[in-house]
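Enquirer: missing the sequence, but the structure's below:
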């Protein structure tokens, strides 16, 4: 592959740590049987891969019982399981204007098919949420509060500890979309009163695509999203009642979860605190350089404020798609342009008619790559 400056970590992290690639190779060679479906040595080894992944995730998120973590193919599947499995006809949900379509579309589907009521609480132009407005949105039938921990467009961060306390006080359940925060921000499900946590394996957790998960509090029972073989209670007509089998029908992506386990162990080694600091310093460097270009407007929290490794911006000179195309073809810089599957966040930012360019950093991003990005932007706008 030709040299590339990869600034699209909010979509998927790259390159993966060598330990991830090695774990996947070993899994494919030594633990390639179907986990939970046999008692022979290789099937048992495959089962241990999955349990080891749950244990690593439990250590990261402060989960007492690793079997309360359901392994999924991505965050979208996890969110669909949580939302469709928990809500019933007539329930009320509070969400925010920074939600990804992985939250909004399931909610709108249930609004149309089950009569679920949904309110989207406004955020300001920087993506900041006022807890008073969340509290004002509660009704007698509010069962669920859903929030994106960090906006995939604005990089803004929701104060989870305070929100979790509010939601618990009001007797509802908090579902957190950690697509942009898992592995980067410290998340402790019990301390933060999180009822369900949906997360990707392929972003901040440094694992491969096709992996993700959902933590489900032991106090919550969901209707399964998928029905089928689990290797347990095979004589029963219904899905098993035991976790995690109840929510994991079909053959899992064992090799992918072996890679995810290795990725999570690297995150535990580096710690989310250090990873966040690295990414924050790079975003501040990028913002400082972009602010010298008069035609550029940066979205999200202003310089110096907390944000995840996302810097989205618009140009008075070029459309988002044209700018991203030129960065790629002329400079070998990978960014993303468009609406980023979050139209309400674009409405909050005032970019719903134009979209935006999003540059996003990761643990592997180097300062010299930010310099190359800034040099390219200066030449394009020169």
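Expert: Okay, I see it. Treat the numbers as computed from the prediction; the structure is a model and nothing was measured.
Enquirer: For the rest of this, base every contact and every neighbour count on C-alpha atoms.
Expert: Will do.
Enquirer: Verify the stated contact: residue 213 with residue 74.
Expert: Yes. If you go by C-alpha atoms under 8 Å, residue 213 and residue 74 touch, sitting 6.7 Å apart.
Enquirer: list residues touching both of those two?
Expert: Common neighbours of residue 213 and residue 74, using C-alpha atoms under 8 Å, 6 or more residues apart in numbering, are 199, 200, 201.
Enquirer: ok now do the second one, which residues does it touch?
Expert: What that stands for is residue 200. Contact analysis of residue 200 by C-alpha under 8 Å, 6+ apart lists 74, 75, 178, 179, 182, 211, 212, 213.
Enquirer: can you give me the helices for the stretch 101-250 of the chain?
Expert: 101-113, 131-136, 160-169 (DSSP state H, counting those that start in this stretch).
Enquirer: which of residue 213 and residue 74 has more neighbours?
Expert: residue 213 (23 against 20; other C-alpha atoms under 10 Å).
Enquirer: what separates the nearest residue to residue 11 once chain neighbours are set aside from residue 178, distance-wise?
Expert: In space, and not counting its chain neighbours, residue 11 is closest to residue 203: 6.9 Å by C-alpha to C-alpha, 6 or more residues apart in numbering. Applying C-alpha to C-alpha, to the nearest Å, the value for residue 203 to residue 178 is 10 Å.
Enquirer: again, but for residue 335
Expert: Taking C-alpha to C-alpha as the measure, residue 335 falls 21 Å from residue 178.
Enquirer: how many neighbours does residue 162 have?
Expert: As a burial measure, residue 162 scores 12 neighbours (other C-alpha under 10 Å).
Enquirer: Helix or strand for residue 53, just tell me which one.
Expert: In this assignment (DSSP states H and E), residue 53 forms part of helix 41-61.
Enquirer: what does that helix contact?
Expert: Helix 41-61 has contacts (C-alpha under 8 Å, 6+ apart) with 27, 30-38, 63-67, 69, 71, 183, 186-189, 254, 257-258, 260-261, 264-265, 268.
Enquirer: Let's see which of these end up in strands.
Expert: 69, 71 (DSSP state E).
Enquirer: now the contacts of helix 41-61: which count as buried?
Expert: Burial by neighbour count, judged by 16 or more other C-alpha atoms under 10 Å, picks out 27, 31-37, 63, 66-67, 69, 71, 183, 187-189, 254, 257-258, 260-261, 264-265, 268 from the contacts of helix 41-61.
Enquirer: ok, and here's another one to check against it:
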């Protein structure tokens, strides 16, 4: 094609949200210009201000997931780091862990590493053709010696929402009179998009990045750990915390002992501003309910439109899609080629490949090279979808000529 490239149209929201709120960007800039200081390393005004940002962000995050206390929130440099802190900090040699084939590599790789080291026994529960795990199958894999059950809230491959609340309550009921396995969830694709009530769902550990539904910049994340587990969890990174500096032993108090080194205060300040701007005067629950309704509507529309395009195979469609994340295959074109052409010829940015979640693809019937993934935000318009569908239609019509 000889026509100029169209303006950028971003359909990779499952990787990171674009654009970030102006409040996030402006607050980061203002903080670096006027208030830059390390947290916990001084008693002067700017350092105290930085400490206030961190405390306020913990409170805001606790509000969004219904944590009992802000001190159950540890700030991390992303969802992957948070998951590693939770997994390596809580699992002990000889433990048995149950997880699912829908998980992201941020969960599967740490657990696989521990199993290779013969430190844990690992059971991976299969998922159905839409990538959903059965609570009965998970419960059937749980043993007396199971110490952790790790199930993500929603798939980054096709948006399938997992039955977290059902599973959490089943675990709590089954182990009402004995030690319950730690229930861990990766909330990367749901935090900021859908309600997560850690108390109601009996979730013990939750990890999420700040740069997707959280309205924050890349390199931000958090780890929620239920209060009763604080004596058990061990730090993954050791170093300065600004407290008990006369001791060579690492402090053990959660969350501060899990935030060694200087914290990225400008990024956290922006994240806090983004969350507050998103919520406004409403409760986090009301904000999330509105966002969930928008996303569900867009998801239904996106699936409906794609399923009408000749030469497109939608892969792993959930029965009732809740998140606008769709995996597909274009007849005659590898996913990587299709993504490259959409970018270079149409200005449309999508993702191709296995999306760091290799095991789910076997269940949903992906090609060996993975899928073409389209993911939207709550602000995706009908005009955006029109342009996407038109471009894919041109792509399928002329697949052999590309």
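Expert: That came through, no problem. Remember, predicted model here, so these are calculated numbers, not experimental data.
Enquirer: Once they're superposed, what TM-score comes out?
Expert: Overlay of the two chains. TM-score (TM-score structural alignment, normalised by the length of structure 1): 0.97; 381 aligned residues with a C-alpha RMSD of 1.5 Å.
Enquirer: just to revisit the earlier point, quick one, which of residue 203 and residue 178 of structure 1 is more surrounded?
Expert: Between residue 203 of structure 1 and residue 178, counted using other C-alpha under 10 Å, the more crowded position is residue 203 (28 against 23).
Enquirer: Could you look up the SS state of residue 322 of structure 1?
Expert: The three-state assignment at residue 322 of structure 1 reads helix, by DSSP: H, G, I helix; E, B strand; the rest coil.
Enquirer: Strands of structure 1, start to end?
Expert: Using DSSP E, the strands of structure 1 run over 5-6, 69-72, 92-96, 117-121, 142-148, 173-177, 196-200, 212-216, 296-298, 310-315, 333-334, 336-338, 356-360.
Enquirer: what residue of structure 2 matches up with residue 60 of structure 1?
Expert: Matched by TM-score structural alignment, residue 60 of structure 1 corresponds to residue 64 in structure 2.
Enquirer: same question, residue 76 of structure 1
Expert: Using TM-score structural alignment, the equivalent of residue 76 of structure 1 in structure 2 is residue 80.
Enquirer: Same check on residue 27 of structure 1?
Expert: In structure 2, residue 27 of structure 1 lines up with residue 31, judged by TM-score structural alignment.
Enquirer: now do residue 209 of structure 1
Expert: Match for residue 209 of structure 1 (TM-score structural alignment): residue 218.
Enquirer: Could you double-check that its match sits in contact with residue 208?
Expert: No. Under the criterion of C-alpha under 8 Å, residue 218 of structure 2 makes no contact with residue 208, lying 11.9 Å away.
Enquirer: okay, and the common contacts of the two?
Expert: By C-alpha under 8 Å, 6+ apart, the residues touching both residue 218 of structure 2 and residue 208 are residue 78.
Enquirer: who's more crowded, those two?
Expert: Shown here are residue 218 of structure 2 and residue 208; by other C-alpha under 10 Å, residue 208 has more neighbours (28 against 16).
Enquirer: still on that earlier bit, can you add distance to residue 315 of structure 1 and give the helices of the stretch 101-250 of structure 1 back as CSV?
Expert: Formatted as CSV, the helices of the stretch 101-250 of structure 1 follow (distance: least, C-alpha to C-alpha, whole Å):
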stretch, distance to residue 315 of structure 1
helix 101-113, 25
helix 131-136, 32
helix 160-169, 32
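Enquirer: So which of those is nearest residue 340 of structure 1?
Expert: Of all those, helix 101-113 sits nearest to residue 340 of structure 1, with 9.0 Å by C-alpha to C-alpha.
Enquirer: who touches that closest one?
Expert: Contacts for helix 101-113 of structure 1 (C-alpha under 8 Å, 6+ apart): 75, 76, 79, 80, 83, 84, 116, 117, 118, 146, 341, 342.
Enquirer: For burial, what's the neighbour tally of the counterpart of residue 312 of structure 1 in structure 2?
Expert: Mapped onto structure 2 by TM-score structural alignment, residue 312 of structure 1 lines up with residue 327. Using other C-alpha under 10 Å, the number of residues around residue 327 of structure 2 comes to 26.
Enquirer: Nearest spatial neighbour of residue 327 of structure 2, chain-adjacent residues omitted?
Expert: The shortest distance from residue 327 of structure 2 to any non-neighbouring residue, by C-alpha to C-alpha, 6+ apart, is to residue 373 (4.5 Å).
Enquirer: List the buried residues of stretch 171-185 of structure 2.
Expert: So, applying 16+ other C-alpha under 10 Å, buried residues of stretch 171-185 of structure 2: 171, 172, 180, 181, 182, 183, 184, 185.
Enquirer: wait, stretch 369-385 of structure 2
Expert: In stretch 369-385 of structure 2, counting by 16+ other C-alpha under 10 Å, buried: 370, 371, 372, 373, 374, 375, 376, 377, 378, 380, 384, 385.
Enquirer: Report the two of those separated the most.
Expert: The largest separation in those, counting by C-alpha to C-alpha, is between 370 and 378 at 25.5 Å.
Enquirer: Report the contact partners of the match of residue 27 of structure 1.
Expert: Applying C-alpha under 8 Å, 6+ apart, the residues near residue 31 of structure 2 are 266, 269.
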